[in-house]
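J.: My questions concern the predicted model and sequence given below.
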Amino acid sequence: MSKPPRLTLPSVARAYRLVTARGEFAVQEAGGPVRGTALLVPGYTGSKEDFVALLEPLAAAGYRVVAVDGRGQYQSPGPRAEAPYALEELARDVLAQTAALGGGPVHLVGHSLGGLVSRAAVLRDASPFASLTLMSSGPAAIDEVQQARTKLLVAAVEELREDMPAVWAAMRAHDPGDTTPDAAALTEFLRERWLATVPEQLIVTGRVLIQEPDRVAELAAVALPKLVLSGTVDYAWPVPQLDDMARRLGAHRFVVPAAEHSPNAENPQVTAGALVAFWDSCEGFGPRTS
């Protein structure tokens, strides 16, 4: 799971609930749409806080940036049923969030699972978007080793969905822990986020990571500027696989140094710079489908 480098919002940002045609979603927003608007979609077991270190530099570059908790994820409400968390339902949520933001085409950024959700949204309707960035998010299901780990987690949540503290305790037993000065506060936040996330969301989206087919050819047919961004190492989708996906998509490619699966948290300044450079290059591009 992504671990935010800090837990406090920068002074330029605010937290609120975004009202959409598909319900309310907890968001954190910074900046004004001087050069454009971006929507940041988090990954599995994640939340909007995973992007907190990107808000200030992206806002300083002239972009309005909105990071969101998906349906049933941390501070966004969600039902206790599995059907509402199907990938197509989450894609519809992203389209509704984009519509609620207004202000013209939106730069869409999806991290990990959020990349699969964002891809599904673009494949459903690319017209609201100015670009798509797949951040540490690959062409299909995650690596086999990670599939095995995720299957165990999904099975544990299925069995103990009414006792999520027990699943958290089991997860922490296999975690080497953190020795940074704010480790206690971060651990408490991660626990709070885990317990607030709807179990059915974790079950269904975990299956997506295990079963998602390769849809690169479909996405390549969408004439939208695309960026594949990752760290130098990735345990979910190996970097050579991401390189190949970028080639197949005809996408821009950027590798963030000193970062692994969460460049948004591990090297946010360089990640922000890469996003700004990509978004700037998209100016004047009109999305269409070919």
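T.: Looks like it arrived, so ask away.

J.: going forward, measure contacts and count neighbours with C-alpha atoms only.
T.: Noted.

J.: contacting residues around the residue nearest the centre of the chain?
T.: Geometric centre of the chain, nearest residue: Pro42, 2.4 Å, by C-alpha atoms, centre = their mean. Applying C-alpha atoms under 8 Å, 6 or more residues apart in numbering, we find Pro42 in contact with 48, 50-51, 67-70, 110-114.

J.: ok, 7 Å please
T.: Pro42 sits next to 48, 50, 110-111, 114 when contact means C-alpha atoms under 7 Å, 6 or more residues apart in numbering.

J.: count of neighbours near Gly206?
T.: Residues within reach of Gly206, counting by other C-alpha atoms under 10 Å, total 21.

J.: What separation do you get for it and Gly72?
T.: Distance check for Gly206 against Gly72: by C-alpha to C-alpha, to the nearest Å, it reads 14 Å.

J.: Make sure Gly43 is indeed in a helix.
T.: No - read with DSSP: H, G, I helix; E, B strand; the rest coil, Gly43 is coil and lies in no helix.

J.: tally of neighbours for it?
T.: The number of residues near Gly43, taken as other C-alpha under 10 Å, comes to 27.

J.: Gly114 is in contact with that one, correct?
T.: Yes - between Gly43 and Gly114 there is a contact under C-alpha atoms under 7 Å: 4.7 Å.

J.: give me the element Thr179 is part of.
T.: Per DSSP states H and E: Thr179 is located in neither a helix nor a strand.

J.: OK, contacts around it?
T.: Under the criterion of C-alpha under 7 Å, 6+ apart, Thr179 has no neighbours.

J.: here comes the other one, which I'd like you to weigh against the first:
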Amino acid sequence: MSKPRSLVLPPRTRARSLVTARGDFAVLDTEPLGEPRGTVLLLPGYTGSKEDFLAVLEPLSEAGYRAVAVDGRGQYESAGPRGRAAYRRRALALDAVAQAAALGDGPVHLVGHSFGGLVARGAASLAPAAFRTLTLLSSGPGRVARPQRIRIRVLRVALALLPKERVWRAMCWLDSRGEEPDTDDTPELAGFLRRRWMRTRTPQLACAGRLLLDRRDGAPELAALRTPLHVVYGSDEMVWPVQDLATAAARTGAHHTVVAGAGHSPNVSHPRELTDRLTGFWERQAAPAGVRTAP
């Protein structure tokens, strides 16, 4: 999961409810600074939330973009039903299409981080006219790496057998035994992480985990899209094999970005550099034919 380094809302940002044709969703909505250049819809990953994008909201705003980060159905502060059928990828993708429509800004740039990338590519397939571009951030069309597959399987079994509080304590203990244990969480951040875990619906966690374990090759789906595609990830990515991501970018003809020194969450660790790469891609897509823009 992504772990924000600060929970302070950036300038021009408000937490609100986005009312859509498919229900209400909790969002962080950041207005652009100066002349508007577009709107960005940001979908978080597995066990994550809209707060995973806090660090990129201000630089996106400064670049002239309205940035809207959303809690998906059943994630943290967005309501979600108990039935697992509500968390199939098509249902989540339709939610993203409805969110884009509710923003009222015409086609938007869609960015999906990790699991959010699976949802995002489903949304772009269902309603390509709703999105100006699609960015898969630390998210691949292939299988996640073996250590992550094992972790997800264990988590799904634990959720089926144990109370969520016990699962949370076990996860924290396992993380503390890693090679680089997290020892600097402030009480505020630790409280937020636990609260986010406890408020995310168990069916959402179980179903999202199942989707992440899907063995199907999603590259043909991406290659068939007419929406301009950007594949971006950190050089130290560990959830998807880096070579598989590079191969997927080549197979789909996507614009390909590697953020040096970043891990699975460039949105947290390298927000300014990531923003530069995202806006550079968007500007190239908006430029008239024959006009070159900065890389």
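T.: Nice, I can see it. Keep in mind the model is a prediction, meaning the values are calculated, not measured.

J.: returning to what we had before: who wins on neighbours among the contacts of Pro42 of structure 1?
T.: Ranked by the number of neighbours (other C-alpha under 10 Å), the contacts of Pro42 of structure 1 place His111 first, at 30 neighbours.

J.: which stretches of the stretch 101-250 of structure 1 form helices?
T.: 113-124, 144-159, 164-173, 183-196, 199-211, 216-220, 239-249 (DSSP state H, counting those that start in this stretch).

J.: quick one: which of those helices is nearest Gly284 of structure 1?
T.: helix 113-124 (18.5 Å; C-alpha to C-alpha).

J.: compared with structure 2, how much does the closest one deviate?
T.: In the superposition with structure 2, the average deviation recorded for helix 113-124 of structure 1 is 0.6 Å (mean C-alpha distance after the TM-score superposition for structure 1).

J.: now that helix: which residue numbers in structure 2?
T.: Using TM-score structural alignment, helix 113-124 of structure 1 lines up with residues 115-126 of structure 2.

J.: Does the closest residue to Ala26 of structure 1 other than its chain neighbours belong to a helix, a strand or coil?
T.: Among residues not flanking Ala26 of structure 1 along the chain, Arg17 sits closest, at 4.6 Å (C-alpha to C-alpha, 6 or more residues apart in numbering). Per three-state DSSP, the local secondary structure of Arg17 of structure 1 is strand.

J.: What range does stretch 199-211 of structure 2 cover in structure 1?
T.: By TM-score structural alignment, stretch 199-211 of structure 2 lines up with residues 196-208 in structure 1.

J.: Run through who's touching the matching stretch.
T.: 72-75, 78, 80-82, 85-86, 150, 154, 157-158, 161.

J.: Off-centre distance for that stretch?
T.: 14 Å (C-alpha atoms, centre = their mean, to the nearest Å).

J.: Can you tell me, leaving aside adjacent residues, what's nearest to Ala223 of structure 2?
T.: Thr252 (4.4 Å).

J.: now swap in Phe285 of structure 1 and tell me
T.: Leaving aside its sequence neighbours, Phe285 of structure 1 sits nearest to Ala130 (C-alpha to C-alpha, 6+ apart; 7.0 Å).

J.: correct me, but that neighbour touches Val109?
T.: No - the pair Ala130 of structure 1 / Val109 is not scored as a contact, 10.8 Å apart, by C-alpha under 7 Å.

J.: what lines up against Gly64 of structure 2 once you look at structure 1?
T.: By TM-score structural alignment, Gly64 of structure 2 lines up with Gly62 in structure 1.

J.: can you tell me which residues contact its match?
T.: 31-35.

J.: Find the pair from the residues you listed with maximum spatial separation.
T.: Farthest-apart pair in the contacts of Gly62 of structure 1 is Gly31 and Arg35; separation 10.1 Å (C-alpha to C-alpha).

J.: out of those two, which sits in the more crowded spot?
T.: Ranked by neighbour count (other C-alpha under 10 Å), Gly31 of structure 1 and Arg35 place Gly31 first, with 22 against 15.

J.: ok, now how distant is the more buried one from Glu260 of structure 1?
T.: To Glu260 of structure 1, Gly31 of structure 1 is 27 Å away according to C-alpha to C-alpha.

J.: go on, Gln73 of structure 1?
T.: 23 Å.

J.: what about the two, which has more around it?
T.: Counted by other C-alpha under 10 Å, Gln73 of structure 1 and Glu260 do not tie: Gln73 has more neighbours, with 28 against 21.

J.: on that earlier part again, please list which of the contacts of Gly62 of structure 1 are preserved in structure 2.
T.: Among the contacts of Gly62 of structure 1, the ones whose aligned partners also touch in structure 2 (both residues aligned by TM-score structural alignment, their matches' C-alpha atoms under 7 Å) are 32-35.
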